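Colleague: Pasting the sequence and the predicted coordinates here, then a few questions.
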Amino acid sequence: MSWFKRAKEGITTKTEEKKETPDGLWNKCPSCKKVLHNSEQIENKYVCHHCGYHIRIGSKEYFEVLFDDNQFEELFSNLTSGDPLNFVDSKKYTDRIIETMAKTGLKDAIRAGHGKIEGQDLVIACMDFDFIGGSMGSVVGEKIARSIDYSLKNKIPFLMISKSGGARMMEAAFSLMQMAKTSAKLALLAEAKIPYVSLLTDPTTGGVTASYAMLGDINISEPGAMIGFAGPRVIKETIKKDLPKGFQSAEFVLEHGFLDFIVDRRQMKAKIASFLRMVTKK
């Protein structure tokens, strides 16, 4: 009967003494489905060490990967979205902004910072997909424009990390205007002969692809990233043809001449630093 009841007293563990596994200690690779320890992910730059899949990350992680010792000065951190159209769908746009800010800890879908990469000054603007799908609104365009102005004033190279579902519909034409605004600012950067590196990550779509994401002095991407304008389903229904295998993947885009090269995130910092040394002759 001792199989079915405790033979000794005092060996039970009280509920308050039980230790639970901390949240976020383990994750599963979206590609190969193997379990990944959080510390291993950080050490491996958020790349699965089983299959090489590049896990989606945000500005916080990209700054950790690229800036020397994660030391940087955040730029224009006080900018937040307005509601110029008084947009209401299932809820007010202003309410959605407040909820997303509370959930993500971000002010909008982009952060910018100035720091060093292998000892060289660099301004980085990085998009965050967690903030309304990384959609491009007025704040995204304004932060990019101000970051470019900062680069121009201080003669510092500029890196744009794109990760977006496209224009933010709640701002309509105000959102679409950011395409022209950022492209015009990048023309000034080119005129001043200050290097601009565009890094396209998974996914880069819509108006972002149609503007600043494809205007780099070099356009680079991570392996397997989705890059395109409209979605595959929309394109297929429009042209009434099956799409080729791997359509809109970084590898497909590279093969057709829209990227300069694809680089593993674990070598990203060294590659960008090497390019900057080459073009600035430092």
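Modeller: Cool, the structure landed. Residues are numbered from 1 along each chain as shown.

Colleague: C-alpha from now on. contacts and neighbour counts both.
Modeller: Will do.

Colleague: Apart from its neighbours in sequence, what residue is nearest residue 46?
Modeller: Among residues not flanking residue 46 along the chain, residue 55 sits closest, at 5.7 Å (Cα to Cα, 6 or more residues apart in numbering).

Colleague: Name the helix or strand for residue 254, please.
Modeller: Here residue 254 sits within helix 250-255, counting by DSSP states H and E.

Colleague: Just to check, the residue nearest to residue 46 is in contact with residue 44?
Modeller: No - shown here, residue 55 and residue 44 do not form a contact pair, counting by Cα atoms under 8 Å, at 10.7 Å.

Colleague: Going C-terminal from the helix holding residue 254, what's the next secondary structure element?
Modeller: That would be, after helix 250-255 and using DSSP H and E, strand 261-262.

Colleague: do you know how far residue 115 is from residue 143?
Modeller: Distance from residue 115 to residue 143, counting by Cα to Cα, to the nearest Å: 16 Å.

Colleague: Could you do residue 270 as well?
Modeller: 26 Å.

Colleague: For the two, work out which one has more neighbours and name it.
Modeller: Shown here are residue 270 and residue 143; by other Cα atoms under 10 Å, residue 143 has more neighbours (21 against 14).

Colleague: That one contacts residue 112, doesn't it?
Modeller: Yes - using Cα under 8 Å, residue 143 is in contact with residue 112, at 7.2 Å.

Colleague: could you list every residue that touches residue 25?
Modeller: Residue 25 makes contacts with 37, 38, 39, as judged by Cα atoms under 8 Å, 6 or more residues apart in numbering.

Colleague: Which of those residues has the largest number of neighbours?
Modeller: residue 38 (15 neighbours).

Colleague: one step back: can you redo the contacts of residue 25 as a markdown table with distance to residue 203?
Modeller: Below are the contacts of residue 25 laid out as a markdown table (distance: Cα to Cα, whole Å):
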| residue | distance to residue 203 |
| --- | --- |
| 37 | 24 |
| 38 | 23 |
| 39 | 25 |
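
Colleague: Second structure for comparison follows:
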Amino acid sequence: MDQLFKKRNQELKEFSSWLKRHKPKPKKEIPDNIFKQCDACHESIPYFSFVENNYVCPKCGHHMKISARQRIRNLIDEGTWREYFEKETSTNQEHFPEYDQKLKKAKMTTGMNEAVICGIGKINQQRVVLCVMDSHFMMGSMGKVVGEKICKGVELAMRKKLPLIISCTSGGARMQEGIDSLMQMAKISAALKKFSNQGGLYITLLTHPTTGGVSASFAMLGDIIISEPQALIGFAGKRVIQDTIKQELPVGFQTAEFLLDKGFIDMIVERKDLKNVLSDLLSLHGGIL
């Protein structure tokens, strides 16, 4: 009997060892970055397709958000970009709770010091001053330093006698900075008035989303106003406006297409065509009005 038990135990050990050696390997999960879901049509698209298509969905044409540096790479001739005011950054002057941590996180995740990048580069060999806002940095909110950098960008265009392009995207004012944030609307608008009086050409590019104080000021002050397709453009949300005026609003009233139809913007241009369209406009106007 003992011999039988020993033999049985040995067989079980050998079988267990065999199972371990021949255990099927688990199937590898598909990495998250292989596919990306479109925000509009919700189709899963191979990530490389988005990259090759300038982050525009190949299925429905939806223009995804892109970073400021990606925008600069798309528009500016290679090797011609020079950034200005890159070290300027916000501080927590109002001692707003957790603002320091939010600034630190935004800097780490974006590699930027603020929500806008300004500089000089060439678009098809034509020099321009370009300011690009980035919604990945605290939703592109317009704090004091954002306003100061854009003002300096306007002054740079005046000093160099160059055309000015501002690529806008924002969730509005940066509440952590109180009145300092709200004052940027007036400050930038005043600088643009001086630029206009000197005959400077100012082009605005509205991207998704452009809202709040940005849309209420410099975003809509361009001599030529361009938007990417389907961009959300407006001041306040639909519910806030309807509750205020006690009226139903038209479907899609804050889309680029609706604003083009009503004459608020001049043209809608797909991302793949933006560089050439801007180049044509610069050539047509010679950098001045």
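Modeller: Done, it's in. These numbers come from a predicted model, not from an experiment.

Colleague: on that earlier part again, burial measure for the alignment partner in structure 2 of the residue nearest to residue 46 of structure 1, as a count.
Modeller: In structure 2, the residue matched to residue 55 of structure 1 (TM-score structural alignment) is residue 64. Residue 64 of structure 2 has 16 neighbours, counted by other Cα under 10 Å.

Colleague: show me the contacts for residue 64 of structure 2.
Modeller: Contacts of residue 64 of structure 2 were listed using Cα under 8 Å, 6+ apart, and they are 38, 39, 55, 56, 57.

Colleague: Quickly list what's touching both of residue 143 and residue 112 of structure 1.
Modeller: Shared contacts of residue 143 of structure 1 and residue 112 (Cα under 8 Å, 6+ apart): 76, 125.

Colleague: Now do the same for the equivalent of residue 73 of structure 2 over in structure 1: helix, strand or coil?
Modeller: Correspondence of residue 73 of structure 2 to structure 1, assessed by TM-score structural alignment: residue 64. Under DSSP: H, G, I helix; E, B strand; the rest coil, residue 64 of structure 1 falls in the helix class.

Colleague: Residue 64 of structure 1 reaches residue 70, doesn't it?
Modeller: Yes - with contact defined as Cα under 8 Å, residue 64 of structure 1 counts as touching residue 70 (4.8 Å).

Colleague: Count residues in the vicinity of the aligned residue in structure 2 for residue 258 of structure 1, would you?
Modeller: Using TM-score structural alignment, the partner of residue 258 of structure 1 in structure 2 is residue 264. Number of residues near residue 264 of structure 2 (other Cα under 10 Å) recorded here: 13.

Colleague: for residue 230 of structure 1, same thing?
Modeller: For residue 230 of structure 1, the count of nearby residues is 15 (other Cα under 10 Å).

Colleague: Number of residues surrounding the residue lying closest to it once chain neighbours are set aside?
Modeller: Closest residue to residue 230 of structure 1 apart from its sequence neighbours, by Cα to Cα, 6+ apart: residue 206 at 6.0 Å. Residue 206 of structure 1 has 19 neighbours, counted by other Cα under 10 Å.

Colleague: how about residue 5 of structure 2, secondary structure?
Modeller: Using three-state DSSP, the structure places residue 5 of structure 2 in helix.

Colleague: try residue 200 of structure 1
Modeller: strand.

Colleague: Give the equivalent position in structure 2 for it.
Modeller: Match for residue 200 of structure 1 (TM-score structural alignment): residue 206.

Colleague: ditto for residue 180 of structure 1
Modeller: Taking TM-score structural alignment, residue 180 of structure 1 has residue 186 as its aligned residue in structure 2.

Colleague: For its match, give me its contacts.
Modeller: Taking Cα under 8 Å, 6+ apart, we find residue 186 of structure 2 in contact with residue 217.

Colleague: what helix or strand does it sit in?
Modeller: Here residue 186 of structure 2 sits within helix 179-197, counting by DSSP H and E.

Colleague: Would you mind getting the average deviation of that helix from structure 1?
Modeller: Superposing on structure 1 and averaging over aligned pairs (mean Cα distance after the TM-score superposition for structure 1), helix 179-197 of structure 2 comes out at 0.9 Å.

Colleague: Using neighbour counts, pick out the buried residues of that helix.
Modeller: Judged by neighbour count using 16 or more other Cα atoms under 10 Å, the buried positions of helix 179-197 of structure 2 are 180-185, 187-189, 191-192, 195-196.

Colleague: For residue 279 of structure 1, list the residues it contacts.
Modeller: Contacts for residue 279 of structure 1 (Cα under 8 Å, 6+ apart) come out as residue 195.

Colleague: Could you find the counterpart of it in structure 2?
Modeller: By TM-score structural alignment, residue 279 of structure 1 lines up with residue 285 in structure 2.

Colleague: measure that match to residue 157 of structure 2 for me?
Modeller: Applying Cα to Cα, the value for residue 285 of structure 2 to residue 157 of structure 2 is 15 Å.

Colleague: Residue 215 of structure 2 too?
Modeller: Distance, residue 215 of structure 2 to residue 157 of structure 2, by Cα to Cα: 21 Å.
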